[in-house]
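> return atomic coordinates for the entry below.
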Amino acid sequence: MRILVIAILVAALGWAAYWFIGSSAQERSVKNWLGQQQNAGWVADTSNVNVRGFPNRFDTIISDLNIADPNSGWAWSAPQMQFLMLSYKPNHIIAQWPQTQTVSTPNQNITVNSDEISASLVFRANTALALDRFTASLDNVKLNSNQGWDSQIQSAILATRRTDASEFSYDIAFDALGFTPASEIKAQFDKSGVLPATFETFSISTTAHYDAQWDRLSVEGNLPELTKLDINEANAIWGGLEVQAKGSVTLDNQGYPTGKLTVRAKNWKDMIKLAQENGAIDAGLARKLETGMGLIAMLSGNQNTLDVPLSFANRITSIGPIPVGPAPQIRSPRVQN
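A predicted model of the protein is given here:
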């Protein structure tokens, strides 16, 4: 019995020592990271970094956090940021944002209010902290700008996980309900005012292929470049407009896509009208599209629903055989050092 008691005491003291060493290391790593950003010319201030949760947790609480890049003019401030983890499972982190935070751009300040914004991150057990899977949840998020606009989203989930499709590929899914865009954006897209204020639903399931893994170095600025995007399923509903899409595109070194998507559009004539009103296509092309697409819809037996191939080649977007404009640049060109 005496030996057992001694063994328990030794184990308890050993675990306590492990926790205090680990919590000190956690606090030190946060302060070192803030110092590195300051040395790089950024603003990276906090009033306090505290690690608590003895004996089974490392809960890092960062108070009065201010991060700003003077070169770009972007900044973020929050009264508190929390990173929660089990002391025996430090590669799994729960991040919790405060209910109120502020994002600043060179032109405006945006106040973000929410019921909850949180994320679960699981890293591989290596020094690079390569991302294995990630899930973020947003609940009742509202954006208010000092420029007079506001926007909100009822709920959304973003999830990603590393796959075996290629060395640096990730399954990514996003599902959002009740998105209300800023009134200025809606007015630009919907000049005739035929669409409701709220975007009912948007969901997309993709496999994204990169030229490197997402890890600790990615967060510090060495962002992987997207090289290919497989759209397994996409669905968007906004009023009477409904669009579904599937397909795959490969990106060149400037971010322009080559490939095909199969698009199903409900009430497609309204979409052509909106594109014309927005200046994306001229009246002549709109008439040609409506005539050609109308023939395809008639052959399919449903004049309100259209199934067409959307193709990208030579930096041109085409609907079926008809070129309709330049292809989108999905990412910015890589900066050559």
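> only C-alpha atoms for contact and neighbour calcs from this point on.
Noted.
> and the nearest residue to residue 326 once chain neighbours are set aside, what does it touch?
Once flanking residues are discounted, residue 326 sits nearest to residue 316: 4.4 Å by Cα to Cα, 6 or more residues apart in numbering. Shown here is residue 316, whose contacts under the criterion Cα atoms under 8 Å, 6 or more residues apart in numbering are 323-327.
> let's see this one next, to set against the first:
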Amino acid sequence: MRQGHEKGGAVKRLAILVIVAALAWSGFWAFSAWAQKRAIEGWAEDRRADGWEVSYDDLAIRGFPNRLDTTFTGLLLADPGSNTVWEAPFLQVLQMVWSRDHVIIAFPDEQVLTRDGARYEMSSEGLRASLVRDDGYLLRAHAEADVLNVSGEAPLALSDLTAAIDRLEGEDRTYRVAVNAEGIATGGRISGGGDDGLRLDSTVALAEPLRPETYADAQPTRIEIRRAEIGMDALQLAATGELDVDEDGYPEGELSLRVENLREAIEAERQAGRVPSEVLSLIESAAQLLAGLSGREDTIDLTFEFRDRRTWLGFLPLGKAPQLH
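Next comes the predicted model:
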């Protein structure tokens, strides 16, 4: 009898311990959700104080017991400083309770970006991203989408898209930037297969370590493009280069560009009727001249030099160099 009584007491103590632990975890999750909501509301108030418009129809935090799933509905962010407005019917930010520096973001199928009065409607399938931070600084950011379509003055369609920003090991200001899309189009059917698509492999050094919330203010100091390629139907573009960037954002260095099958691509655009014939004739005339300088009939090889805040093609000055920040 005594042994059974002791066994029953042990089970009772274990049950009490489990209940206490469950209550404690429930309280911790509730506090974490409350702190998350307060932090978001505080961020929104800070942005409004800076002149932003920040609004949402609802803010809900769910995911008990292990996650903090934050869902915005009717979200609008407007930054008057950059004349940028972003609207989305919803946005989900997913985190584990014990790993707040790893964030997964799920985007809606439809969203709208307006910049300087130009409106871009974005439709997507499976668009999502993940961010990993260390003490607030970005370690890596990855994004992917099965399909991403952007309408506007220069419509673009991408399929099987992946993009990555990874901080190099042992560095705190240098990141590898890579983008890959198996299909790409500027209108009409998305091409894919063979050499078609988009590929970028580059390294960017910044003046300061990157924080996700201040990415728009990032200032590059050096850009190395190991591989940048775009293939659409017949047209093939490839670029490589190394550029240093001064404190005002002007590049110094060289950028090499190769264009292949331009004549066939121009004829395809002429048949499709997407570009005015006058524009195509102008491009065709310029392409023939540049191809002649390259010594090839349908391939253009150019090296642009950036120095003294100007752009040069050989000994020919082309004008002011682009300002990168």
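> TM-score for the pair, please.
These two chains, once laid on top of each other, score a TM-score of 0.79 by TM-score structural alignment, normalised by the length of structure 2; 301 aligned residues with a Cα RMSD of 3.4 Å.
> next one: the biggest helix by length in structure 2 to chain centre, how far?
Longest helix of structure 2, by residue count under DSSP state H: helix 2-49. Once both centres are worked out by Cα atoms, centre = their mean, to the nearest Å, helix 2-49 of structure 2 turns out to sit 37 Å from its chain's centre.
> which SSE is immediately downstream of that helix?
Scanning the chain past helix 2-49 of structure 2 towards its C-terminal end, the next helix or strand to appear is strand 53-55 (assignment: DSSP states H and E).
> by how much does that following strand deviate from structure 1 on average?
After superposition onto structure 1, the average distance of strand 53-55 of structure 2 to its aligned residues comes to 1.2 Å, using mean Cα distance after the TM-score superposition for structure 1.
> can you check stretch 15-34 of structure 2 too?
Superposed on structure 1, stretch 15-34 of structure 2 shows a mean distance to its aligned partners of 2.0 Å (mean Cα distance after the TM-score superposition for structure 1).
> of all the residues in that stretch, which ones are buried?
Within stretch 15-34 of structure 2, the residues that qualify as buried by neighbour count (16 or more other Cα atoms under 10 Å) are 29-30, 32-33.
> from residue 277 of structure 1, how far out is the residue nearest to residue 326 of structure 1?
Separation of residue 316 of structure 1 from residue 277 of structure 1 (Cα to Cα, to the nearest Å) stands at 21 Å.
> ok, now residue 45 of structure 1?
Note on residue 45 of structure 1: its distance to residue 277 of structure 1, by Cα to Cα, is 47 Å.
> residue 295 of structure 1 now?
Shown here: residue 295 of structure 1 relative to residue 277 of structure 1, a distance of 23 Å by Cα to Cα.
> between these two, point out the one with more neighbours.
residue 277 (17 against 13; other Cα atoms under 10 Å).
> quick one: map that one onto structure 2.
Taking TM-score structural alignment, the alignment pairs residue 277 of structure 1 with residue 282 from structure 2.
> quick check: which element contains that match?
Remark: residue 282 of structure 2 resides in helix 277-294, with elements defined by DSSP H and E.
> that helix - contacts with which helices or strands?
Helices and strands touching helix 277-294 of structure 2, as assessed by 3 or more Cα pairs under 8 Å, 6 or more residues apart in numbering; DSSP states H and E, comprise helix 262-272, strand 299-307.
> how about these in CSV, adding distance to residue 11 of structure 2 and mean neighbour count?
Formatted as CSV, the entries for these read as follows, by distance: least, Cα to Cα, whole Å; neighbours: other Cα atoms under 10 Å:
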stretch, distance to residue 11 of structure 2, mean neighbour count
helix 262-272, 78, 15
strand 299-307, 77, 19
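> okay, these in TSV with distance to residue 233 of structure 2 next?
Supplementary listing: these in TSV, determined by distance: least, Cα to Cα, whole Å:
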stretch	distance to residue 233 of structure 2
helix 262-272	7
strand 299-307	15
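> residue 252 of structure 2: which of those is closest?
Within these, the stretch nearest residue 252 of structure 2 is strand 299-307; the backing value is 4.9 Å (Cα to Cα).
> report how many residues lie close to the aligned partner of residue 114 of structure 1 in structure 2.
Superposed on structure 2 with TM-score structural alignment, residue 114 of structure 1 falls opposite residue 124. Applying other Cα under 10 Å, we find 20 residues neighbouring residue 124 of structure 2.
> I'd say residue 124 of structure 2 and residue 109 touch.
Yes: Residue 124 of structure 2 lies in contact with residue 109 (Cα atoms under 8 Å); the separation is 4.9 Å.
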